[in-house]
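1. only geometry, no sequence info:
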């Protein structure tokens, strides 16, 4: 145990897939007797943290919509969100570091302002990786893209007025990189300072759900495509609806999508769905999703097979690994017909081998230790390094 309570400042972008695991980690950190503070947008963060949560506000601004997929999506992610968000939040992070004096800054890989501010102040920083985008580097073979991204990162470093000779890639702390994946999802074992702790579950605000409408006589499919805009997902949802109508006699759909809308074949469609609770209650037999790390890991740790329709970033990479392990079936987001979607869902529902493979991948994920392990890694890194400096 550390010799005293430790302070951790979290810099996480206002994106659901990043916030949920960070909230779970912060909850575990505080339960261990430590203190946590956040830098973020008040309207987004305050409802999640509650009135007592310590928040250093950044103000609010809109960021550009990302491109569809492949290399264009990576460029769009950094040019349209990561870089402007980092520049916009840097002063707030620097103020939080100066005023609160944390022992460590936990820096999401897509919020590098935390690394820049911590380095400037001589404060320890650890990396938080809730996706496989930077660790897995699914487009690592694209040398021009890699050179471009290196230039972007060095430009961020320079814009923060940090010495060029001290440059560190702000996506990767030299002391600790916490990943919410498993070696199987990242392509193999990773050496220190990487720590693969598996999914960080918890920290969710309750969502109302009509549990009485679940049909116990039918198998249930959860459909969730993450926080995509309707313009991106609408056509896909229409094809999914037709596929589900054909499965209606023995399959009930539960759809999480903006605007809700009518659900096919007596299903349930809501803006927000309590995914973890549905999985924990055994109320889901298969998941159809975009291949986002959170949804995939949450399904796998509950032994639920998947149909994956990846769109961009690390989603194709994750989907490929799940499909290769036999825990799911990959389909084409843009081109899969309603018939192909129907057949993919029928396959994962009917073949026991997919559920068995999902259970195996889930056990591998749980082996990482989750929140308790993540807190332990962060404690040892922070307390050990601070002791060496005293």
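-> Looks like it arrived, so ask away. The shown structure was predicted, so the numbers you read here are calculated from the model rather than taken from an experiment. Residues are numbered from 1 along each chain as shown.
2. When you work out contacts or count neighbours from here on, use the C-alpha atoms and nothing else.
-> Fine.
3. okay, now the closest residue in space to residue 124 that isn't next to it in sequence: neighbour count?
-> Using Cα to Cα, 6 or more residues apart in numbering and skipping the chain neighbours, the partner closest in space to residue 124 is residue 104 (4.8 Å). Residues within reach of residue 104, counting by other Cα atoms under 10 Å, total 25.
4. ok, and here's another one to check against it:
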């Protein structure tokens, strides 16, 4: 069987499908990728079909400091809709050349849904983050109607009669579990397969036996992120009973008592951690919880607030105000987060039981031969 994976040029969205692609290939299937170039070829291996230029859709182009509706408006009007329009010709060409049995479509690569529907192909949604499954706009009817109108414009331009482009009527692969995300209230078939995480790369060991507290904001490196990390260094300096490790991509922070690094082998480090302080990125949250490590989450934008809410609801950690947190607040959150290890361990067990890439591949095989 042939599987075409349609993705945006975003590492976090590609990451879970890399593991699924590997399993499908190992089972003897043909797998190809389709997305904006040249960025996609830096993220995946194997056959890649180009779907436009990735340069206009670089994450770095997003104006810093966007929050709330301003961030959502930018995401849809300046990223998701233009990306879909730009990708459609390339996805059509890939389908014509590769002739897939199934198309797998990341939620932020709606061109895949448009083309699959036009060509009458079965398609699955790849939900790399769980927040859309909770219908976050359900209590905001005006904003939900605005998003619906944007999608209606996309469907009309490309001659497609279909429902919500973010949710396949055939299959949604949710790379999370009910224990963390809760039940999906949408009328679509959802397979909770758990996160597909990269294996730990390289060895890592702390310098001493004190409990390890890790602070990371992913790739966020604007002024607000630097402020939060600096406050975190001060917070950890006031906790001599723990060993602090702060990830500062800019390399601008210096401390005598807290370890500051520009990059860490995250999976390996989290395996040794007692608490992780983070921004609520889906991969970071899942990597920490996969190690049974409780969290202090300071969401910045996009889906991070919903993920923080899920962590708190699952009793797997606490929440911080990213823009307002001072050293004392971060210190209090670190000290209280340790109380939620039991909840974090329950999430870890749900991840283990979900099946991951193997389970996702099995569902995709079933979609090809219902």
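-> That came in fine, so what should we check first? Just so it is clear, the model here is predicted, and its values are computed rather than measured.
5. if we can go back for a sec, and the residue nearest to residue 124 of structure 1, what pairs with it in structure 2?
-> With TM-score structural alignment defining the correspondence, residue 104 of structure 1 maps onto residue 102 in structure 2.
6. can you tell me how far that match sits from residue 117 of structure 2?
-> 11 Å (Cα to Cα, to the nearest Å).
7. One more: residue 215 of structure 2?
-> Separation of residue 215 of structure 2 from residue 117 of structure 2 (Cα to Cα) stands at 43 Å.
8. Who has more neighbours out of these two?
-> When residue 215 of structure 2 and residue 117 are compared for neighbours, residue 215 comes out ahead with 24 against 18, by other Cα under 10 Å.
9. Does the more buried one belong to a helix, a strand or coil?
-> Put simply, residue 215 of structure 2 is strand when judged by DSSP: H, G, I helix; E, B strand; the rest coil.
10. Check residue 38 of structure 1 too.
-> What three-state DSSP gives for residue 38 of structure 1 is strand.
11. Alignment lookup: it to structure 2.
-> Under the alignment (TM-score structural alignment), residue 38 of structure 1 pairs with residue 33 in structure 2.
12. circling back to that earlier point, wait, the match of residue 104 of structure 1 sits on residue 6?
-> No. With contact defined as Cα atoms under 8 Å, residue 102 of structure 2 does not reach residue 6; the gap is 10.8 Å.
13. could you pull out the helices for structure 2?
-> Taking DSSP state H as the test, the helices found in structure 2 are 11-26, 39-43, 68-74, 81-98, 111-119, 141-157, 178-181, 223-237, 266-270, 282-290, 304-313, 327-337, 341-354, 356-368.
14. can you put the ones you listed in CSV and add distance to residue 211 of structure 2?
-> Converted to CSV, those look like this (distance: least, Cα to Cα, whole Å):
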stretch, distance to residue 211 of structure 2
helix 11-26, 29
helix 39-43, 34
helix 68-74, 35
helix 81-98, 44
helix 111-119, 46
helix 141-157, 44
helix 178-181, 25
helix 223-237, 12
helix 266-270, 12
helix 282-290, 15
helix 304-313, 21
helix 327-337, 11
helix 341-354, 13
helix 356-368, 29
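15. closest to residue 189 of structure 2 out of these?
-> Nearest to residue 189 of structure 2, of all those, is helix 356-368, at 10.9 Å by Cα to Cα.
16. The closest one maps to which residues in structure 1?
-> Under TM-score structural alignment, the match for helix 356-368 of structure 2 is residues 370-382.
17. Can you give me the end-to-end span of stretch 115-130 of structure 2?
-> End-to-end span of stretch 115-130 of structure 2 (Cα to Cα): 24 Å.
18. Likewise for stretch 256-267 of structure 2?
-> Using Cα to Cα, the two ends of stretch 256-267 of structure 2 sit 25 Å apart.
19. Per the alignment, name the residue of structure 2 opposite residue 216 of structure 1.
-> In structure 2, the residue paired with residue 216 of structure 1 is residue 208, using TM-score structural alignment.
20. Now do the residue lying closest to its match once chain neighbours are set aside: how many residues are near it, please.
-> Closest residue to residue 208 of structure 2 apart from its sequence neighbours, by Cα to Cα, 6+ apart: residue 243 at 7.9 Å. Residues within reach of residue 243 of structure 2, counting by other Cα under 10 Å, total 22.
21. Let me know the distance separating the aligned partner of residue 243 of structure 2 in structure 1 from residue 229 of structure 1.
-> Using TM-score structural alignment, the partner of residue 243 of structure 2 in structure 1 is residue 252. Distance of residue 252 of structure 1 to residue 229 of structure 1, computed by Cα to Cα: 24 Å.
22. Many thanks, we can stop here.
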